[in-house]
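**Q** Build me a model:
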Amino acid sequence: MDEIRRRTLFAAPLLMASAPAPTVYDFTLPRLEGGALPLAQFRGQALLIANTASFCGFTPQYAGLQRLHDRFKARGFAVIGVPTNDFNQESADAGAIREFCDTQYGIDFPMAGLSHVRGREAHALFAFLAQAGGGEPRWNFHKYLVARDGRGVTGFATRVEPDQPDFLRAVEAAIAQPAS
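**A** Just a heads-up that it's a prediction; the model follows:
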């Protein structure tokens, strides 16, 4: 075997092993209004990513998510809503989703387009979050709290309200962590 070929064969595993692990910032979601929502624009921020739905018993959590976003955005935190019809409680019309969010809850945090969040059709971001943060959503308004490094992910079940003291402490801790 010639020297160049030998180096190539033996160097390839080393190159693959040294590739950096993915972060949440490596993903792009569709934007509710059309176009792309690259999460790279949030690099270094703590994020709360929640799958949402307009016609669910937990839909009033939108108000708490908006308050959370308003309270911590100046400290490097953002909420991102991801509408899904995986649980049959969301409109298929992006305009109707936007109108509902605006008129009912005054949502101004970023909203992704309608996406699958579980199963084989799940958006790659949600597959990443499920693996890193304790599983896929079991219902609407499942929340993933992402540390500033984009790798640390903690999942919170639907029943955890955005203003619960333990949840707020977790948000504070994520914001306090340095970005890497």
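**Q** going forward, measure contacts and count neighbours with C-alpha atoms only.
**A** Noted.
**Q** which is the next helix or strand following the longest helix along the chain?
**A** If you go by DSSP state H, the chain has its longest helix at helix 3-17. Downstream of helix 3-17, the next assigned helix or strand under DSSP states H and E is strand 28-30.
**Q** which parts of that next one are buried?
**A** For strand 28-30, a neighbour-count test (16 or more other CA atoms under 10 Å) marks Thr28, Leu29, Pro30 as buried.
**Q** Give me the contacts around that strand.
**A** Ala36, Leu37, Pro38, Leu39, Ala40, Ala112, Gly113, Leu114, Leu125 (CA atoms under 8 Å, 6 or more residues apart in numbering).
**Q** Mind picking the two most distant members of those residues?
**A** By the measure CA to CA, Ala40 and Leu114 form the most distant pair in the contacts of strand 28-30, at 19.7 Å.
**Q** Pull the contacting residues for the most centrally placed residue in the chain.
**A** The chain has Ile49 as the residue nearest its centroid, 3.2 Å off, counting by CA atoms, centre = their mean. Taking CA under 8 Å, 6+ apart, we find Ile49 in contact with Val79, Ile80, Gly81, Val82, Lys143, Tyr144, Leu145, Val146.
**Q** Here is the second sequence; please produce its structure so I can put it next to the first one:
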Amino acid sequence: MNRRDFSLAVVAGLMGLSQTRAHAAERAPAFSFPSIDGGTLDTADWRGRPVLVVNTASLCGFSGQLVDLQALHKTYGARGLVVLAVPSDSFKQELAGAKQVKEFCALQFGITLPMTDILPVTGAQAHPFYRWVRETRGFTPGWNFNKVLLDGEGQVVRTWGALTNPLSDAIVEAFTPLLPRS
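**A** All right, here's what the predicted structure looks like:
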């Protein structure tokens, strides 16, 4: 262990953190997602801003939450919040292709927030972001509309299941202190 790692371990121990958590905090990875519009969405581009990542599915009973995700985007986006929808067929409730998903979400819910292409969020084929969240936080989406909040450094702050509405006090109170200061 080098001197820097030793110092981090001592500070982490004094703060009640594990050495692993101290190392994770200093090296939050960035993730690239294929955009539903083509190109890529890169979490590194959003450093300094909180990011709420939500695995979505057009045909899910929770799809009404897309209206609330769009409301978060509209209300807090200008203040720095990024809301990222990750359409997924991991629970067999997504449309057949990205074009259909984009059209459905725009027409039914007025979605203008960033969306990825359709990606797996569970199992061995899960997108690297979801594998990282599983490995570092022990969190795997148990259904559609699970939420992962990242801070401005890309670290996981909190996770919520499908039953927690995006406009809930729990979520708003978790990201509000993370918004960039104007």
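**Q** Send over the TM-score of the superposed chains.
**A** Overlay of the two chains. TM-score (TM-score structural alignment, normalised by the length of the first structure): 0.82; 162 aligned residues with a CA RMSD of 2.1 Å.
**Q** ok so, going back, farthest pair within the contacts of Ile49 of the first structure?
**A** Of all pairs drawn from the contacts of Ile49 of the first structure, the greatest distance, 14.8 Å, lies between Val82 and Val146 (CA to CA).
**Q** Please say which of those two ends up with more neighbours.
**A** Of the pair Val82 of the first structure and Val146, Val146 is the one with more neighbours under other CA atoms under 10 Å, namely 27 against 24.
**Q** So the more buried one sits against Val171, correct?
**A** No - contact criterion CA atoms under 8 Å: Val146 of the first structure and Val171 do not qualify, at 9.0 Å.
**Q** picking that back up, if you count what's nearby, which of Ala40 and Leu114 of the first structure comes out ahead?
**A** Using other CA under 10 Å, the more surrounded residue of Ala40 of the first structure and Leu114 is Leu114, with 25 against 15.
**Q** The equivalent of the more buried one over in the second structure: what's it in contact with?
**A** Here Leu114 of the first structure is matched to Ile118 in the second structure, going by TM-score structural alignment. Contacts for Ile118 of the second structure were tallied using CA under 8 Å, 6+ apart; they are Ile36, Val86, Pro87, Ser88, Asp89, Gly97, Ala98.
**Q** Please, a PyMOL command that selects the buried ones among those?
**A** Only the buried entries of the contacts of Ile118 of the second structure go into this PyMOL selection, using 16+ other CA under 10 Å:
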select buried, resi 36+86+87+88+89+98
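**Q** Switch the contacts of Ile118 of the second structure over to a markdown table; also include secondary structure and distance to Ala28 of the second structure.
**A** Listed next are the contacts of Ile118 of the second structure as a markdown table, based on DSSP: H, G, I helix; E, B strand; the rest coil; distance: CA to CA, whole Å:
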| residue | secondary structure | distance to Ala28 of the second structure |
| --- | --- | --- |
| Ile36 | coil | 25 |
| Val86 | strand | 20 |
| Pro87 | strand | 23 |
| Ser88 | coil | 24 |
| Asp89 | coil | 27 |
| Gly97 | coil | 31 |
| Ala98 | helix | 29 |
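**Q** Show me where the second structure has its helices.
**A** Using DSSP H, helices in the second structure cover 3-14, 19-26, 65-76, 98-109, 128-137, 169-175.
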